[in-house]
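Q: Pasting the sequence and the predicted coordinates here, then a few questions.
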Amino acid sequence: MRRVVVTGLGALTPIGNNLAAYLEGLQKGMSGANRITYFNPENFKTQFACELKEFDATEFIDRREVRRLDRFSVYAMVAADEAVKHAQLDPEQLDVERVGVIWASGIGGLRSLEEEITYNATSDQPRYNPFMIPKMIGNMGAGHISMKYGFRGPSYGTVSACASTGHALGAAADDIRLGRTDVMVVGGSEAAVTEVGIGGFSAMKALSTRNDDFATASRPYDAERDGFVLGEGAGSFILEELEHAKARGATIYAEVMGYAATSDAYHITAPHPEGLGASTCMRNALNFSGINIDEVDYINTHGTSTPLGDIAELKAIQQVFGDKIYNLNISSTKSMTGHLLGAAGAIEAIACILAIQHNFVPPTINHFNDDPEIDKRINLTFNEAQERDVKVALTNTFGFGGHNSAAVFKRFEG
């Protein structure tokens, strides 16, 4: 079977606007939370989010083009461009018929839809922007990336809530393994910090309301966690067939060993309380990878900081790893970045690859009080990054609707 490796990375996150800055943010345990600046949040129960900091789209994309794009597509193009450059991909040196793009977004162009509806609701003569639909639809991240570089392989979007990028990764790796493509640009982007985004998740009681201490509001595994913090941004990675990567002298950052997807088939938003779908997903990913449980060093969890979700995921990990769970480092980087919804799987896969590259485990910050339901012997990497020789890392992403995905990365050793 053809082997799949990672040859490029790109990150645009609330704790760093490029790959190097994101790595620094993970190592330092930075919080990306801030009071919302995109609109006046005073009338909302949650008044904070993890926004991008000092990001100017016109530094990367022509101003006229920016006006024709929703923020999620802008983020997609910026992260993908960094990954393409990081991989030193030259479209003129590639068979573009065998290069594809699979790009994820759980929500797509929410801001564009919100703006059009708000404007036209108060107008006697509705006038819809002719770019509204192309700005809004979730496949446009893939569309714009493929058009920019002329990549004419498969190009589409995946939508499975917060598991969206996990599924994009699996589909892209399968295309390469099956010989359909040689190179795939993969990732996810999200820009849902809008009035509708905050209002909708708040109405579900999914968001933290810690307005007086928003910097520490994302508290996975803490006894006082009260919901997730909405984030935005994008992550991208270049997947490549091993021999193709070697032939062009590419740097290989990790190998994609395996992937799996399952469904809880339980509830539209709540996880299965015993983590049954999640445990099957991890077990299947490891089995496909040929990785034994005692080979895994680090798990980047879905870990959203919700009362039910964090416990269910740890139960699932315990079912798969048994007593080996005590040998693992486990952490939730959402404690730093917030929850990027459909893009979460992208930046969290990148966190795993950076851990492998730099021999450290990013922390779960904002831990103050032990949860009596959580075994204290589990190393949840609280508050500070830890040095560790990370050879194998596993990442989980779970989405509303019961969607689960898990992927396994390994240090490339030839």
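A: Perfect, thanks for sending it. Quantities reported herein were computed from a predicted structural model and do not represent experimental measurements.

Q: contacts and neighbour counts: CA atoms only from here.
A: Fine.

Q: Against residue 288, how distant is residue 73?
A: Counting by CA to CA, to the nearest Å, the separation of residue 73 from residue 288 is 33 Å.

Q: which of these two has more neighbours?
A: Each of residue 73 and residue 288 has its neighbours counted (other CA atoms under 10 Å); residue 73 has more, 32 against 14.

Q: separation between the more buried one and residue 191?
A: 9 Å.

Q: Which neighbours do the two have in common?
A: Counting by CA atoms under 8 Å, 6 or more residues apart in numbering, the residues touching both residue 73 and residue 191 are residue 109.

Q: List the buried residues of the host helix or strand of residue 262.
A: Assignment of secondary structure by DSSP states H and E places residue 262 within strand 254-263. If you call a residue buried by 16 or more other CA atoms under 10 Å, then strand 254-263 has these buried ones: 254, 255, 256, 257, 258, 259, 260, 261, 262, 263.

Q: which of the residues you listed sit farthest apart?
A: Within those, 254 and 263 form the most distant pair, 27.3 Å apart (CA to CA).

Q: wait, residue 6 sits on residue 237?
A: Yes - with contacts defined as CA atoms under 8 Å, residue 6 counts as touching residue 237 at a distance of 6.7 Å.

Q: Tell me the buried residues in stretch 281-301?
A: Under the neighbour-count criterion of 16+ other CA under 10 Å, stretch 281-301 has 281-287, 289, 291, 293, 296-301 buried.

Q: Can you get me the start-to-end distance on that stretch?
A: The straight-line separation of the ends of stretch 281-301 (CA to CA) is 13 Å.

Q: The spatially most central residue of the chain: what's it in contact with?
A: Geometric centre of the chain, nearest residue: residue 344, 2.2 Å, by CA atoms, centre = their mean. Residues counted as contacts of residue 344 (CA under 8 Å, 6+ apart) are 162, 163, 165, 188, 397.

Q: With residue 252 instead?
A: For residue 252, the set of contacting residues under the criterion of CA under 8 Å, 6+ apart consists of 5, 6, 7, 8, 245, 412.

Q: gap between stretch 359-372 and the chain center?
A: Stretch 359-372 sits 19 Å away from the centroid of its parent chain (CA atoms, centre = their mean, to the nearest Å).

Q: putting a second one here so we can go through both:
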Amino acid sequence: MAGTDIAVTGLGLVTPAGIGTAASWAGVLAGRPAAAFDPALDGNPVRISCRVPAWDPDALLGARRAHRLDRFTQFALVAAREALTDAGLDPATWDGARVGVVLGCADGGPGTVEEQHRVLVEHSADRVSPLLLPMQLPNMLAGQTAMEFGATGPNLVVATACASGTTAIGTARDLLLLNRCDVVLTGGSEAMITPLVMAGFARMGTLSRRTDDPAAASRPFDADRDGFVAGEGAGVLVLERSADARARGARIRARVAGYGTSADAHHITSPHPDGAGLESAMRAALADAGCLPSDIGHVNAHGTATPLNDLAEARVIHRVLADPLVTSSKGVTGHLLGGAGAVEAVFTVLSLEEQLVPPTANLTTPDPACAVEVATTATTARFDLALSNSMGFGGQNAVLALATP
């Protein structure tokens, strides 16, 4: 991979654990679950969620700008700004034609759709906002980011359900390897905690029903897990070719050493029971990185806390890898859906930097059927390579192999 290594030079986060990378990482390391009762879900079968705390888009983006953006785009712009600052890049001085944007989301802006549908039903079509489509269309996530930072290179949004953020990062890496651009803003964002969407998830039976104790509801790999808690937020990474990053004196926080993707072709919502698709993606990421299974010291698991997902993923990790230390940050943040993979990739970079694996919150009774070692406390470990796994409805899988510089 010499000469084609892809460097991570900037990180940005907006998550239920906190606004900003430092705050989010501190919350995950402390194992503080963000789940709480959500007034916006009153009347729904499940009334708990993981919201971004103290979110004030007017203060962060300016009132005029914020009011023209759906929440999922607001999250991404704030995370992207932090990532660019972290990377030491100034959009006022770069060649925008060589800067790409590749972001992932599962749904776009359902909050805007539901709000404007109420206007249509309660008032009239003439009262529907002319910004309905520009605010809710999924592609506007990348389009607005490009406009915000003057990035005129390749620009796209990918949608692979809950694997979207990871798929976006893998696609961004490919663009750099193909020399389509020199810098890519990549990651994912999601804001799907709306009454209609959450009613749909509840009807599918995917949400935790532990509503008497919201903080304990998301329980990855626990014997008593019963579903995920929905979260929201964004993760953005700045990627460059390592040689370019070194030439400009940038700090390389980690390398995207490999990427694998696959489809289960099995079921619309359930993973393959043996994890066949995820195994294919994991093995592809290992081969792409030129490493052995025994080289992987840590896995940031998809770990949704649903009975089928955690079992299938644990089986694959046990079958494919030697004995990595596993964690799932969803016990703290909940499931950020299309943004999950990007946020978890950032956490994996931080784990590599600090040689520290965060705890899996709420794991009190490990499921004996999930025969992997899962961290229950912040654990110091020595490793140079880690995997970040993502799985999505429709059987879409994506895996990143991340490495120390």
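A: Good, I have the coordinates. Predicted model, so just to flag it, every value in this text is computed and none were measured.

Q: what's the TM-score here?
A: Superposed pair, TM-score by TM-score structural alignment, normalised by the length of the second structure: 0.97. Supporting alignment: 403 aligned residues with a CA RMSD of 1.1 Å.

Q: what stretch of the second structure does the next helix or strand after the strand holding residue 262 of the first structure fall on?
A: Beyond strand 254-263 of the first structure in the direction of the C-terminus, DSSP H and E gives the next helix or strand as helix 276-289. Aligned by TM-score structural alignment, helix 276-289 of the first structure falls on residues 276-289 of the second structure.

Q: Ok, stretch 357-367 of the first structure next?
A: Equivalent residues of stretch 357-367 of the first structure are located at 353-363 in the second structure, counting by TM-score structural alignment.

Q: measure that stretch end to end?
A: Start and end residues of stretch 353-363 of the second structure are separated by 25 Å (CA to CA).

Q: What residues of it count as buried?
A: Buried-residue list, stretch 353-363 of the second structure, by 16+ other CA under 10 Å: 353, 355, 356, 357, 358, 359, 360, 361, 362, 363.

Q: what does it contact?
A: 28-33, 216-222, 253-254, 298, 325, 327-332, 350-351, 374-383, 404.

Q: circling back to that earlier point, next, the angle from the strand holding residue 262 of the first structure to helix 276-289.
A: Orientation of strand 254-263 of the first structure against helix 276-289 (axes from the mean of the first three to the mean of the last three CA atoms, to 10 degrees) gives an angle of 140 degrees.

Q: which residues make contact with strand 254-263 of the first structure from outside it?
A: Contacts of strand 254-263 of the first structure from elsewhere in the structure, counted by CA under 8 Å, 6+ apart, are 3-7, 167, 170, 173, 277-278, 280-282, 284-286, 288-290, 353, 356-357, 402-412.

Q: again, but for stretch 71-78 of the first structure
A: Contacts to stretch 71-78 of the first structure, defined as CA under 8 Å, 6+ apart, come from residues 12, 57, 60-61, 66, 105, 108-109, 111, 135, 140-141, 144-145, 187-191, 233-236.

Q: how far apart are it and its match in the second structure?
A: Aligned to the second structure and superposed, stretch 71-78 of the first structure gives a mean residue distance of 0.5 Å (mean CA distance after the TM-score superposition for the first structure).

Q: now swap in stretch 276-285 of the first structure and tell me
A: Between stretch 276-285 of the first structure and its aligned partner residues in the second structure, the average distance after superposition works out to 0.5 Å, using mean CA distance after the TM-score superposition for the first structure.

Q: where do the helices sit along the first structure?
A: Chain-ordered helices for the first structure, with DSSP state H as the definition, fall at 19-28, 63-67, 71-86, 110-121, 132-136, 140-149, 164-177, 195-203, 242-247, 276-289, 307-321, 334-337, 344-358.

Q: follow-up on the earlier one: and the furthest pair within the contacts of residue 252 of the first structure?
A: Farthest pair in the contacts of residue 252 of the first structure (CA to CA) is 8 and 412. Separation: 13.7 Å.

Q: Neighbour count: the two, which is higher?
A: Here residue 8 of the first structure and residue 412 are compared on neighbour count by other CA under 10 Å; more neighbours surround residue 8, at 26 against 16.

Q: Looking at the second structure, name the residue matched to the more buried one.
A: The equivalent of residue 8 of the first structure in the second structure is residue 10 (alignment by TM-score structural alignment).

Q: Would you convert the contacts of residue 344 of the first structure into a markdown table that also reports distance to residue 207 of the first structure and neighbour count?
A: Conversion of the contacts of residue 344 of the first structure to a markdown table gives the following (distance: CA to CA, whole Å; neighbours: other CA atoms under 10 Å):
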| residue | distance to residue 207 of the first structure | neighbour count |
| --- | --- | --- |
| 162 | 15 | 28 |
| 163 | 18 | 32 |
| 165 | 21 | 36 |
| 188 | 21 | 38 |
| 397 | 18 | 30 |
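
Q: Distance to residue 80 of the first structure added to these, as CSV?
A: Formatted as CSV, those follow (distance: CA to CA, whole Å):
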residue, distance to residue 80 of the first structure
162, 19
163, 19
165, 14
188, 9
397, 21
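
Q: rewinding a little: can I have the buried ones of the contacts of stretch 353-363 of the second structure as a ChimeraX selection?
A: Selecting just the buried residues from these in ChimeraX takes one command, with 16+ other CA under 10 Å as the test:
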select :28,29,30,31,32,33,216,217,218,219,220,221,222,253,254,298,325,327,328,329,330,331,332,350,351,374,375,376,377,378,383,404
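
Q: how close does the residue nearest to residue 325 of the first structure when sequence neighbours are not counted get to residue 345 of the first structure?
A: Take residue 325 of the first structure and drop its neighbours on the chain: the residue closest to it by CA to CA, 6 or more residues apart in numbering is residue 318, 6.2 Å away. When CA to CA is applied, the distance between residue 318 of the first structure and residue 345 of the first structure equals 21 Å.
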